[in-house]
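Peer 1: Build me a structure from this.
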Amino acid sequence: MASSAVYQVTTMKVKILQWHAVASWTWDAQDETCGICRMAFDGCCPDCKFPGDECPIIWGACNHAFHLHCILKWVNSQTSTPLCPMCRREWQFKG
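Peer 2: So this is what the prediction gives:
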């Protein structure tokens, strides 16, 4: 016994009246926290009130990442050639 079915396709147009976008950002670092202050990279260092452009992440030539303020304090506190706080290689900002 053969049966046949008939399908009807209708097209509906939709008009968008409003659109609200939501976005989030995150730093692309290998670690989730600064190796100096141990605060999360998606947050901010102890010297800052808000995360983002005022508290960026800085990478060294050795690929270790730190909050800008944390690594600047670290480098300025060294009496001799500054070393990376993580691997102890000579600290150089990644260029």
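Peer 1: contacts and neighbour counts: CA atoms only from here.
Peer 2: Will do.
Peer 1: so what does whichever helix or strand residue 58 is part of touch, helix or strand wise?
Peer 2: Using DSSP states H and E, residue 58 sits within strand 57-59. Applying 3 or more CA pairs under 8 Å, 6 or more residues apart in numbering; DSSP states H and E, we find strand 57-59 packed against strand 65-67, helix 68-77.
Peer 1: will you turn the ones you listed into TSV that also has distance to residue 52 and mean neighbour count?
Peer 2: TSV is the format used below for those (distance: least, CA to CA, whole Å; neighbours: other CA atoms under 10 Å):
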stretch	distance to residue 52	mean neighbour count
strand 65-67	11	26
helix 68-77	11	16
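Peer 1: Would you do the same for the sequence below? I want to compare the two.
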Amino acid sequence: MKVTIQKWNTVATWRWDIPEEDVCGICQVHFDGTCPTCKYPGDDCQLLSGKCGHNFHMHCIMEWIKQESSRGQCPMCRQPFEWTDQNNESAGQIE
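Peer 2: Sure, this is the predicted structure:
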């Protein structure tokens, strides 16, 4: 018996590779969605993971850090917010 595939429809889905947390600590929107300033999830609405273990939409944490009252601290644990680069494990501090 020989089977010939005539047509193949595929469906794909994606998820951010992050531990347990599934919502941004600032805007409370799921990471699979977008922050309030973006239209589409993905590369335009990236996530930043802090060394402290908390994750945020890039736009949300950037706006948070710009506020004088934040003093560059993580909004969840109040440690100085330093992000980790998932690709090469280097880190930086937002000032």
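Peer 1: Would you pull the TM-score for this pair?
Peer 2: The pair, once superposed, lands on a TM-score of 0.80 when counted by TM-score structural alignment, normalised by the length of the first structure; 84 aligned residues with a CA RMSD of 1.4 Å.
Peer 1: what span of the second structure lines up against the strand holding residue 58 of the first structure?
Peer 2: Aligned by TM-score structural alignment, strand 57-59 of the first structure falls on residues 47-49 of the second structure.
Peer 1: Would you indicate which residues of that stretch are buried?
Peer 2: 47-49 (16 or more other CA atoms under 10 Å).
Peer 1: Who are the contact partners of the most centrally placed residue in the second structure?
Peer 2: In the second structure, the centroid-proximal residue (CA atoms, centre = their mean) is residue 47; its distance is 1.9 Å. Residues near residue 47 of the second structure by CA atoms under 8 Å, 6 or more residues apart in numbering: 31, 55-58.
Peer 1: Ok, residue 29 of the second structure next?
Peer 2: 23, 35.
Peer 1: From residue 70 of the first structure, how far off is the alignment partner in the first structure of it?
Peer 2: Using TM-score structural alignment, the partner of residue 29 of the second structure in the first structure is residue 39. Separation of residue 39 of the first structure from residue 70 of the first structure (CA to CA, to the nearest Å) stands at 10 Å.
Peer 1: again with residue 12 of the first structure
Peer 2: 57 Å.
Peer 1: Residue 56 of the first structure contacts residue 67, correct?
Peer 2: Yes: under the criterion of CA atoms under 8 Å, residue 56 of the first structure is in contact with residue 67, at a separation of 5.9 Å.
Peer 1: so what's in contact with the two at the same time?
Peer 2: By CA under 8 Å, 6+ apart, no residue touches both residue 56 of the first structure and residue 67.
Peer 1: returning to that earlier point: which one of the contacts of residue 47 of the second structure is nearest residue 65 of the second structure?
Peer 2: residue 58 (10.7 Å; CA to CA).
Peer 1: Please say which position in the first structure the closest one maps to.
Peer 2: Residue 58 of the second structure maps onto residue 68 in the first structure, by TM-score structural alignment.
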